[in-house]
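Peer 1: sequence isn't available, so here's the structure alone:
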């Protein structure tokens, strides 16, 4: 056998003495909740599946179920509640933590406040959730009737076919994402529960930043910047702030869930981010 120095042999073989990543010791299972739209549905497992599998590799009992992507908060929450009850039954846990992206954060708030799950949720972490709505919803509603109807018909067809037992009501959903609806209806009627931790993150890219933006979002980013300031292409930084604000991610709305639409160019690791969120939950005993 060649007489290699130990260090040289290790470099050749690539072996490490302890190669497995550190376990993240979360106490509660984690349910990851996706937002509006179909982007992640074309990936194996759907929205946030890859991130959930990464967390499982780190020891977190993570789940990323899917609900109808183009339906209202109230309608989606019926399915979310069923999924959470399944997780509680399967794990034997008394409660779960929720990590919710975009509209999923509104779903989570509704589940806690209006569907009696406040005693089954330890924490809610929202990422780029439009807590104060998005002017992009008004942009859609301002389109000519024929264009708006075509967009709604296409979204509703996708929403009913892309997921088992799917349903859709895309136009009503868009109406409920306007700043006016969120400010005057949703937020006053969906108060935070004092026994639940509420944390939030915002995202930024494009205008007024040095963060690369997925080209598909350029028009939306510019439109929203003129009306709400710095944003991630769909949700402004100010709209995303809720509860304890944890910071701004240098990633647009698409890259926050591990997608780059084939364009690359951004230095953001979604798996690492969600692992850091899980570490924060573990640090407070959740």
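Peer 2: Perfect, I can see it now. Keep in mind that this is a model prediction, so the values were computed, not measured. Numbering: from 1, shown residues only.

Peer 1: CA atoms for contacts and neighbours, from now on please.
Peer 2: OK.

Peer 1: am I right that residue 132 is in a strand?
Peer 2: No - according to DSSP: H, G, I helix; E, B strand; the rest coil, residue 132 belongs to no strand; its state is coil.

Peer 1: now do the same contact list for it.
Peer 2: 178-179, 182-183, 239-240 (CA atoms under 8 Å, 6 or more residues apart in numbering).

Peer 1: could those residues be laid out in TSV, adding distance to residue 286 and neighbour count?
Peer 2: Shown next, in TSV, are those (distance: CA to CA, whole Å; neighbours: other CA atoms under 10 Å):
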residue	distance to residue 286	neighbour count
178	33	21
179	32	21
182	29	21
183	31	15
239	26	19
240	23	26
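
Peer 1: got another one to weigh against that:
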């Protein structure tokens, strides 16, 4: 069996519009698969629609609890989508750099989304959608959902400021992957997301590969959607199996001494 035991525990950090205690796991079977191969894996537990600073503060509490529980000096942070921005804020603004061995981001909009700016321009639609989503997730455990803050943080202008204010730490190893849907995608959800993000094309349905590049760029997962890149839809696309991808990723971290 492939050995995924790393020097430091793994903290999987989810993105928007889901919680780790939701009935449909954000990471699908990824966490269980990694544990089956020897990895020590924890989930992040931040809000589905929290702001980047608010969720990063929740991550800090979670990370410190894990370090205390395990006795480890550091963690490996593995983040998908907006979770990667919260991890970067945790490292750079909240001072977690000495305790972060690595940060791997998957489909994170490091350079922003033009589609996010376009949605914010639809003020009435955003207001109605935001109230609905905040209420839905507050009833399911969100402590401080903030739809406007979460979406406005993803615009190219906001991310330019964020990147200036959150420079990389020389203490942390950074790497990233992006994804790209080819053609119209496999299913109606893929096609809808591609239509909504046409201004950012090509994309994984939500984030472009160009925006996902940060630190050591590992490349683009071709023909893979935003959700499939995290394993949340529990399906195999031609040429991509989320469980196998994360096994290889974690095994590589282990070989690097992380």
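Peer 2: That came through fine. Quantities reported herein were computed from a predicted structural model and do not represent experimental measurements.

Peer 1: follow-up on the earlier one: of all the contacts of residue 132 of structure 1, which comes closest to residue 22 of structure 1?
Peer 2: residue 240 (30.7 Å; CA to CA).

Peer 1: and residue 244 of structure 1? What does it align with in structure 2?
Peer 2: By TM-score structural alignment, residue 244 of structure 1 lines up with residue 216 in structure 2.

Peer 1: how about that match, nearest residue that isn't a chain neighbour?
Peer 2: Nearest residue to residue 216 of structure 2, sequence neighbours excluded (CA to CA, 6 or more residues apart in numbering): residue 175, at 4.3 Å.

Peer 1: for the equivalent of that neighbour over in structure 1, helix, strand, or coil?
Peer 2: Mapped onto structure 1 by TM-score structural alignment, residue 175 of structure 2 lines up with residue 199. Taken by three-state DSSP, the conformation at residue 199 of structure 1 corresponds to strand.

Peer 1: residue 199 of structure 1 touches residue 243, doesn't it?
Peer 2: Yes - contact criterion CA atoms under 8 Å: residue 199 of structure 1 and residue 243 qualify, at 5.4 Å.

Peer 1: who has more neighbours out of the two?
Peer 2: Remark: of residue 199 of structure 1 and residue 243, residue 199 carries more neighbours, 19 against 15, as counted by other CA atoms under 10 Å.

Peer 1: what's the spacing between the more buried one and residue 156 of structure 1?
Peer 2: From residue 199 of structure 1 over to residue 156 of structure 1 the distance is 32 Å, taken as CA to CA, to the nearest Å.

Peer 1: cool, and residue 234 of structure 1?
Peer 2: 20 Å.

Peer 1: what about the two, which has more around it?
Peer 2: Set residue 234 of structure 1 next to residue 156 and count neighbours by other CA under 10 Å: residue 234 wins out with 26 against 21.

Peer 1: what does the more buried one correspond to in structure 2?
Peer 2: In structure 2, residue 234 of structure 1 lands on residue 206 (TM-score structural alignment).

Peer 1: who touches that match in this structure?
Peer 2: By CA under 8 Å, 6+ apart, the contact list for residue 206 of structure 2 reads 193-194, 197, 226.

Peer 1: can you name every helix or strand that the helix or strand hosting residue 126 of structure 2 contacts?
Peer 2: Element membership of residue 126 of structure 2 [criterion: DSSP states H and E] is helix 123-138. Under the contact definition 3 or more CA pairs under 8 Å, 6 or more residues apart in numbering; DSSP states H and E, helix 123-138 of structure 2 sits against helix 147-152.
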